[in-house]
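A.B. asks: Can you look at this prediction? I've put the sequence above it.
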Amino acid sequence: MASRLQINNSRRLNAARTKTADENNLSQQLRSKQNAGGMPLRTAKSSNSLSVNSKRPAFGDLSNQGRRPQPSSNNTAKPTSNKRASSFSEVSNVPQTKLRIVQPSSKLHVYNEDDQMTEDEDGVDDGPPDIDLTDEEDEVNSAADDKKIVTPPESIGDIDEESDVMEQDELDEDDWVMKHVELPQLVEQVERVQSNFKEELDMWDTTMVAEYAPEIFSYMCQQEVETMANPHYMDFQSEIEWSMRSTLIDWLLQVHLRYHMLPETLWIAINIIDRFLSVRVVSLVKLQLVGVTAMFIAAKYEEILAPSVDEFVYMTENGYTREEILKGERIILQTLNFSISAYSSPYTWVRRISKADDYDIQTRTLSKFIMEVALLDHRFIRARPSLIAAVGMYVSRMMLGGDWNDDFVYYSGFAEEQLQKPTEYILEILREPRFDSQFCYKKYSNKKFLKASIFARDWALKSS
């Protein structure tokens, strides 16, 4: 028995020695070929050289969906590709009026002391002075003196006395919310309906927390007032206009869909942009930086796997550097006093209003399109998210032949008469001649969204 074990061990040892000798001979042969000028050995560096050196088309070509950008060593802008995909299913319909990537010819050399972050005291570098978001007209007071508007506060989170805000609203001739929505008789009508309505609570569905819903939405109604932007902030902006805001949002819609982000991420980003522009003067070459930085901040709040800062640099075709976006993030958050999570998108109220029609899929899909249409119009900046959600559901019900009964009044908090004026604005936008060239229309013309944009536009044109 012992001799048999010794024989087996001897065989294993000889086999191992033979294998080692063969490997050594193979290695020597390969090295000799390499020294003689033959094919070099494929190291880890050479095997990955293809993936490192490969380049992607520019962001203008949305047909390369799903790929990740590779980090680039230089900061030169990538040429815009003229290639277009063939179908909307490839997320390729880029609107004709897309945001032009503005390459600053010269950096801004003005650096305001107010823009220095508090981290400077701790030795944290804020970045070079020439990447400041604002220009030399940072003081809003000087721009607002001659235009009879209320000077925006230095921080959105610190709102002045409520009486001052009410005085501004009463003197505002363009405030359609105060004229057509917040009328005392209509508010009383809604309160009567809500007091007499008996809600059927679904106690078996614990995810709806029906017993806490009234308190939750009451608190959210208070928060949405505190996160409102100044509807007149374009009056003291020196270089940008409302049309540029629409172009920026149209581009952000492409970015949002391209990276498959949550709907709330888009709404938070637009709210950050409007609130920041309400208190800071931004030059034209920095407008896209504000937009991409706002999307970067919003993605951190909502997304599970948020795009990295390098991917946001790639979105702008290297129009802005990594350091510019990171410093812009610090400036925006400090300006808004880090008040981001207080904002609730209209999707929160849509989920509650949808309980009135048992969560009809057609109504909800069409309402999402209507709400994004309102997102493009600056007149809806003065509308609260709950009002935008109610408008979206009301227009959807009207297009689908439904009514606005007491159930919708109870869950939305708005009567039918309060939604007439914003409905006129929505239909006005849908009837515009070039509306079908915008990305919002092309996005919802996909079968995934039940071709809601095609149906809504046809309905608006026929009803005109």
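C.D. replies: That came through, no problem. This is a predicted model, so every value here is computed, not measured.

A.B. asks: For the rest of this, base every contact and every neighbour count on C-alpha atoms.
C.D. replies: Will do.

A.B. asks: Name the next helix or strand downstream of the helix of greatest length in the chain, please.
C.D. replies: The longest helix of the chain (DSSP state H) is helix 2-35. Later in the chain than helix 2-35, the nearest helix or strand by DSSP states H and E is helix 44-47.

A.B. asks: tell me how far that next one is from the chain's mean position?
C.D. replies: Relative to the chain's own centre, helix 44-47 is displaced by 38 Å; criterion: Cα atoms, centre = their mean, to the nearest Å.

A.B. asks: for stretch 272-286, same thing?
C.D. replies: For stretch 272-286 - counting by Cα atoms, centre = their mean - the centre lies 16 Å from the chain centre.

A.B. asks: Mind listing what's buried along the longest helix of the chain?
C.D. replies: By neighbour count with 16 or more other Cα atoms under 10 Å, helix 2-35 contains no buried residues.

A.B. asks: That one - contacts with which helices or strands?
C.D. replies: With contacts taken as 3 or more Cα pairs under 8 Å, 6 or more residues apart in numbering; DSSP states H and E, helix 2-35 sits against no other helix or strand.

A.B. asks: how far does it sit from the chain's center?
C.D. replies: Worked out by Cα atoms, centre = their mean, helix 2-35 lies 62 Å from the chain centre.

A.B. asks: all helices for the stretch 101-250 of the chain, in order.
C.D. replies: Ranges of helices within the stretch 101-250 of the chain are 140-144, 162-171, 176-180, 184-196, 213-226, 242-258, based on DSSP state H, counting those that start in this stretch.

A.B. asks: Against which helices or strands is the fourth one packed?
C.D. replies: Judged by 3+ Cα pairs under 8 Å, 6+ apart, helix 184-196 is in contact with helix 406-412.

A.B. asks: who does the helix it packs on touch, helix- and strand-wise?
C.D. replies: helix 184-196, helix 346-353, helix 385-399.

A.B. asks: Run the angle between the longest one and helix 346-353 for me.
C.D. replies: So the one you mean is helix 385-399. Between the axes of helix 385-399 and helix 346-353, defined by axes from the mean of the first three to the mean of the last three Cα atoms, to 10 degrees, the angle is 60 degrees.

A.B. asks: Report the central residue of this structure.
C.D. replies: Nearest to the mean C-alpha position of the chain, by Cα atoms, centre = their mean, lies residue 266 at 2.6 Å.

A.B. asks: What sits closest to that one if chain neighbours are left out?
C.D. replies: Spatial nearest neighbour of residue 266, chain neighbours left out: residue 256 (6.7 Å); criterion: Cα to Cα, 6 or more residues apart in numbering.

A.B. asks: this is the comparison structure:
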Amino acid sequence: MQTNFDISQEDQYDEDALLFEHASEKLITNSDSVDDIDISQHVIDKNELDSEDEELEYQKPDEDELDTQEQSLRSPFNTHIPMQPTWTPSIIAEMRRVVHKYSRDTLDEDDEDTYDPAMVAEYAPEIFNYLHELENKLAPDANYMDNQDELKWEMRSVLIDWVVQVHSRFNLLSETLFLTVNYIDRFLSKRKVSLSRFQLVGAVALFIAAKYEEINCPTVQEVAYMADNAYTIDEFLKAERFMIDVLEFDMGWPGPMSFLRRTSKADDYDYETRTLAKYFLEITIMDSKFVASPPSWLAASAHYLSRKLLNRGEWTELHVFYSGYTERQLRPVAEILLESCRHAETNHKAIFEKYSERRYRRSSIFVQEYFDSL
């Protein structure tokens, strides 16, 4: 049988890859579990910032690149113009100054995290330096859809909307959702997928991410049921092995939740601010512009926008220190996220409904009321 699922440039496919070819053509439309679906480097090394002996070589931003950033702000939601944080000489100089001002060689006796073993305060700087390295290393290709024959960015949005619904039904952690999306994008960056197999990729990615993040994760039988039993248990397990192999066993992508918690330290971990920020952060997974954007940048942008809407004051030096980004770098993302909320039920229906619930402090409703008050 001729395959529609191009998993490599070679003529011969391995055994695990063939499972996608033999998978059912039926798409995931289980009305009992989910809604019907119709699918037709920016890291600055902190040591470099701390070093006053070494001079940074500044490069003037390319004018075409700046024009592209401005165009992305004027474009409709989900227009694919990949976005990355801007680094200019003035921004780098400000970061160097803030890091030099707030860095400590000893633990702060007035900081509660110092006495919490779970926070491992003595290793926090090294941990987050490493996470910044990983977020670039494990980033997907920002333009991978150019290499797909049957898929388009709009189809990705539909798939992610379904993933959000299934994730919510299983009541999984936020980390699991972001990790699932990363697995999907990284897999599609390396393998061509036919339209009929597209949802299998999403289901398997969710299954793997849940096993990585959750204490009590869904069983393969439960995931197969949510996929309307379109694929056998054996097919799911083979697909799991194949996806892990394609991702080269690099499963520990640092999602934005860790960076969001780090940034919220500047607000004494204010719950209301962070909950609203989580809503804005989840919106980013729907927009292809942010496919390869650093999760630390997206987390800081969501936190920045949350503070603005809640009137929490200015973006202080402590926020710059803990997030790693200045206000100038965060404003472009914040403007895009806020604009997308004007038509929330169109741009991210599942996320809007999820965050309208009481347990999320009805964050999406709060944003709509903000627009009504303007």
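C.D. replies: Structure's in. What do you need? This structure is a prediction, so every number in the text was calculated from the model and none was measured.

A.B. asks: Would you report the TM-score computed for these chains?
C.D. replies: Scored against TM-score structural alignment, normalised by the length of the second structure, the superposed chains reach a TM-score of 0.77; 314 aligned residues with a Cα RMSD of 2.6 Å.

A.B. asks: one step back: looking at the helices and strands packed on helix 406-412 of the first structure, which is buried most?
C.D. replies: Mean neighbour count (mean count of other Cα atoms under 10 Å) peaks for helix 385-399 among those, with a mean of 24.

A.B. asks: Have a look at how far, on average, it is from the second structure.
C.D. replies: For helix 385-399 of the first structure, the mean distance to aligned residues of the second structure following superposition is 0.6 Å (mean Cα distance after the TM-score superposition for the first structure).

A.B. asks: angle of that helix against helix 213-226?
C.D. replies: 110 degrees.

A.B. asks: Identify the residues contacting helix 385-399 of the first structure?
C.D. replies: When contacts are defined by Cα atoms under 8 Å, 6 or more residues apart in numbering, helix 385-399 of the first structure is touched by residues 221, 224, 344-347, 349-350, 353, 363-364, 366-371, 374, 380, 403-404, 412, 414, 416, 419, 422-423, 456, 459.

A.B. asks: What does residue 272 of the second structure correspond to in the first structure?
C.D. replies: In the first structure, residue 272 of the second structure lines up with residue 362, judged by TM-score structural alignment.

A.B. asks: Just give the closest residue to its match, not the sequence neighbours.
C.D. replies: Closest to residue 362 of the first structure by Cα to Cα, 6+ apart is residue 450, at 7.7 Å.

A.B. asks: my guess is that neighbour contacts residue 364, does it?
C.D. replies: No - between residue 450 of the first structure and residue 364 no contact is recorded; they are 10.8 Å apart, counting by Cα atoms under 8 Å.

A.B. asks: Compare the two and say which is more crowded by neighbours.
C.D. replies: Neighbours per residue (other Cα atoms under 10 Å) separate residue 450 of the first structure from residue 364, with residue 364 holding more: 21 against 15.

A.B. asks: The more buried one belongs to a helix?
C.D. replies: Yes - assessed with DSSP: H, G, I helix; E, B strand; the rest coil, residue 364 of the first structure lies in a helix.

A.B. asks: Where does stretch 289-305 of the first structure end up in the second structure?
C.D. replies: Going by TM-score structural alignment: stretch 289-305 of the first structure matches residues 200-216.

A.B. asks: name the helices or strands packed onto the helix or strand where residue 66 of the second structure lies?
C.D. replies: Using DSSP H and E, residue 66 of the second structure sits in helix 63-74. Packing partners of helix 63-74 of the second structure (3+ Cα pairs under 8 Å, 6+ apart): helix 327-340.

A.B. asks: Taking their axis directions, the helix it packs on and helix 63-74 sit at what angle?
C.D. replies: 40 degrees.

A.B. asks: Could I get the buried residue list for helix 327-340 of the second structure?
C.D. replies: For helix 327-340 of the second structure, the neighbour count (16+ other Cα under 10 Å) marks 327, 329-330, 332-334, 336-338, 340 as buried.

A.B. asks: Quickly name whichever of those is closest to residue 247 of the second structure.
C.D. replies: residue 333 (28.3 Å; Cα to Cα).

A.B. asks: That closest one and residue 24 of the second structure: what is the separation?
C.D. replies: According to Cα to Cα, to the nearest Å, residue 333 of the second structure and residue 24 of the second structure sit 39 Å apart.

A.B. asks: neighbours of the alignment partner in the second structure of residue 221 of the first structure, just the number please.
C.D. replies: Residue pairing (TM-score structural alignment): residue 221 of the first structure is matched to residue 132 of the second structure. Neighbourhood size, residue 132 of the second structure [other Cα under 10 Å]: 22.

A.B. asks: And residue 361 of the first structure, by the same measure?
C.D. replies: 13.

A.B. asks: and if you look at the one 10 residues further on?
C.D. replies: Counted by other Cα under 10 Å, the residues lying close to residue 371 of the first structure total 22.

A.B. asks: Give me the nearest residue to it, chain neighbours excluded.
C.D. replies: Nearest one to residue 371 of the first structure, counting by Cα to Cα, 6+ apart, is residue 392 at 5.4 Å.

A.B. asks: Please identify the residue in the second structure that aligns with that neighbour.
C.D. replies: When the second structure is aligned by TM-score structural alignment, residue 392 of the first structure is paired with residue 302.

A.B. asks: residue in the second structure matching the residue nearest to the centre of the first structure?
C.D. replies: In the second structure, residue 266 of the first structure lands on residue 177 (TM-score structural alignment).
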